[in-house]
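Student: Turn this into a model:
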Amino acid sequence: MKKGIIMVLCVLLAVALVVIGVISFKDDSNKNTDITSDVTSSPESSAAVSPEPDSGTLKMADDFTLTDLNGNQVTLSELKGKNVFLNFFATWCSPCKRELPDIQKIEEEYKDKDLLVYLVDLGEDENTVKEFLKKNNYTFNVLMDINSDAGNLYRTTEIPTSFFINKEGRIVVRHTSIMTYEQMKNNVEKLYK
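Tutor: Have a look, this model is predicted:
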């Protein structure tokens, strides 16, 4: 008798788990597919660098126009002729915050070498970003991506994510996750080859 009750309970438990799994799967499939609506900071150990294709097949960087903290519009395609280090970040992102001092160092080191460094803030308000920069004495050019339009265009689902774009407007390296100073410098140097 006890074995029969235990068997019935096990079957009921298995059925309940299957029902929960089906409901959960259906709920996930109905979620909004906006790429950056659920942007997360990337795990520190998962650096993903896109393979470097042959120089003749480098992908053109998608164009966008965003406004900086001074109210100026910046259009990526108008930056051709300069190398661009584009970093998607947010002030709440711990890995982003840890790599910012090295980005500042790269910006200062390459300021006279045709390198433009732009940070793209995803979804935060201007005052939050201005206060963060002031508090940390950063002098970055920050572009405000309030609606994550550029983030969606560049399929940025984890931050920090960086793009190294050469003078022709082609993406030489995409790097997802925090970078060391040496990694940044190595990726910047690839722009000059």
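Student: contacts, neighbours, all on C-alpha from now
Tutor: Noted.
Student: next SSE after the longest helix anywhere in the chain?
Tutor: In the chain, taking DSSP state H as the definition, the longest helix is helix 2-29. Per DSSP states H and E, the first helix or strand lying C-terminal to helix 2-29 is strand 40-41.
Student: count of residues packed around residue 81?
Tutor: 13 (other Cα atoms under 10 Å).
Student: And what about it, helix, strand or coil?
Tutor: Classification of residue 81 using DSSP: H, G, I helix; E, B strand; the rest coil returns coil.
Student: Who are the contact partners of it?
Tutor: For residue 81, the contact set (Cα atoms under 8 Å, 6 or more residues apart in numbering) comprises 167, 168.
Student: Quickly note the distance from it to residue 154.
Tutor: The gap separating residue 81 from residue 154 is 21 Å, by Cα to Cα, to the nearest Å.
Student: next one: residue 67
Tutor: Separation of residue 67 from residue 154 (Cα to Cα) stands at 17 Å.
Student: Of these two, which one has the most company?
Tutor: Neighbour count, other Cα under 10 Å: between residue 67 and residue 154, residue 154 has more, with 19 against 16.
Student: Surely the more buried one touches residue 62?
Tutor: Yes. If you go by Cα atoms under 8 Å, residue 154 and residue 62 touch, sitting 7.4 Å apart.
Student: circling back: for the longest helix of the chain, packing partners?
Tutor: Here helix 2-29 touches no other helix or strand, going by 3 or more Cα pairs under 8 Å, 6 or more residues apart in numbering; DSSP states H and E.
Student: want to put them side by side, so please do this one too:
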Amino acid sequence: MKNPFNIAIIHVLWRHLRPWAIFAIVFVVLRVTGALSGVSYFTSSALMKTGILDAATAPPAVMKTFDYNFNIKDLQGQVIDFNRFKGKTIFLNVWATWCGPCRVEMPAIDELYKKVKDNDKIVFVMLSIDKSENFTKVVDFTREKGFAFPVYVPSGYLPKQLQVSMIPTTLVINSDGKIVSKETGTTNYDTPKFKEFLESL
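Tutor: Got it, this is the predicted structure:
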């Protein structure tokens, strides 16, 4: 026979925990599908502070090889062959000036960059996919925000791996050219765990 007292406790707990359970389920669905990148700037900013958006630090079971065969351009207009970054750990973030979720995560990325910028084994590539005619807008946005990390734009063709359907998308490529991390949507990278993960590659 079921204990009425235990049943009552279960009902009370469910009544109080149900909103959080629903929130957790919705969050997981949004994160897994990549739809979290469409959540509002203010909602994403609030979630960043909870720790729920912290970047994962476990490499995937199957690591794909990254295609280095393309060019990018820095904010001074210099074209750079991406192959020059081979042999280094690369933090590559695909973003755009019009992307609210991108803007949310950028200050934390900038803080992470400042902590590891003296490590010559790590390279940051903040790759704006704004239209080419908006190059000046990318330059102005970066200067206005005062970001320290290096910003680039595509210079011609981008490999399929970077023709992403959702932004922000961030890849971490290890020194062997393997993609060891991929995050879609607003993510907090400025954590001790992620810094340690980046430095360990």
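Student: helix/strand/coil for the spatially most central residue of the second structure?
Tutor: When Cα atoms, centre = their mean is applied to the second structure, the residue found nearest the centroid is residue 170 (4.1 Å). The three-state label given to residue 170 of the second structure by three-state DSSP is strand.
Student: Residue in the first structure paired with it?
Tutor: In the first structure, the residue matched to residue 170 of the second structure (TM-score structural alignment) is residue 162.
Student: measure that match to residue 17 of the first structure for me?
Tutor: Distance from residue 162 of the first structure to residue 17 of the first structure, by Cα to Cα: 41 Å.
Student: May I see the buried residues of the longest helix of the first structure?
Tutor: For helix 2-29 of the first structure, the neighbour count (16 or more other Cα atoms under 10 Å) marks no residue as buried.
Student: What of stretch 105-118 of the second structure?
Tutor: Across stretch 105-118 of the second structure, burial judged by 16+ other Cα under 10 Å covers 105, 106, 107, 108, 109, 110, 111, 112, 113, 116, 117.
Student: between these, which is nearest residue 154 of the second structure?
Tutor: residue 106 (18.8 Å; Cα to Cα).
Student: so where does that closest one fall, helix or strand?
Tutor: Using DSSP H and E, residue 106 of the second structure sits in helix 100-116.
Student: matching residues in the second structure for stretch 86-105 of the first structure?
Tutor: Using TM-score structural alignment, the partner range for stretch 86-105 of the first structure is residues 92-111.
Student: Is the aligned partner of residue 126 of the first structure in the second structure in a helix, a strand, or coil?
Tutor: Aligning on TM-score structural alignment places residue 126 of the first structure opposite residue 135 in the second structure. Secondary structure, three-state DSSP: residue 135 of the second structure is helix.
Student: ditto for residue 155 of the first structure
Tutor: coil.
Student: those strands in the second structure, which residues are they?
Tutor: Using DSSP state E, the strands found in the second structure span residues 71-74, 79-81, 89-95, 122-128, 151-154, 169-173, 179-184.
Student: after superposition, how close is the fourth one to the first structure?
Tutor: It stands for strand 122-128 of the second structure. Average distance, strand 122-128 of the second structure versus aligned residues of the first structure after superposition (mean Cα distance after the TM-score superposition for the first structure): 0.9 Å.
Student: Run through who's touching that strand.
Tutor: Contacts of strand 122-128 of the second structure from elsewhere in the structure, counted by Cα under 8 Å, 6+ apart, are 85, 88-97, 113, 116-117, 138, 149-154, 198-199.
Student: what does the first one give?
Tutor: Residues external to strand 71-74 of the second structure that are found in contact with it (Cα under 8 Å, 6+ apart): 79-82, 150-158.
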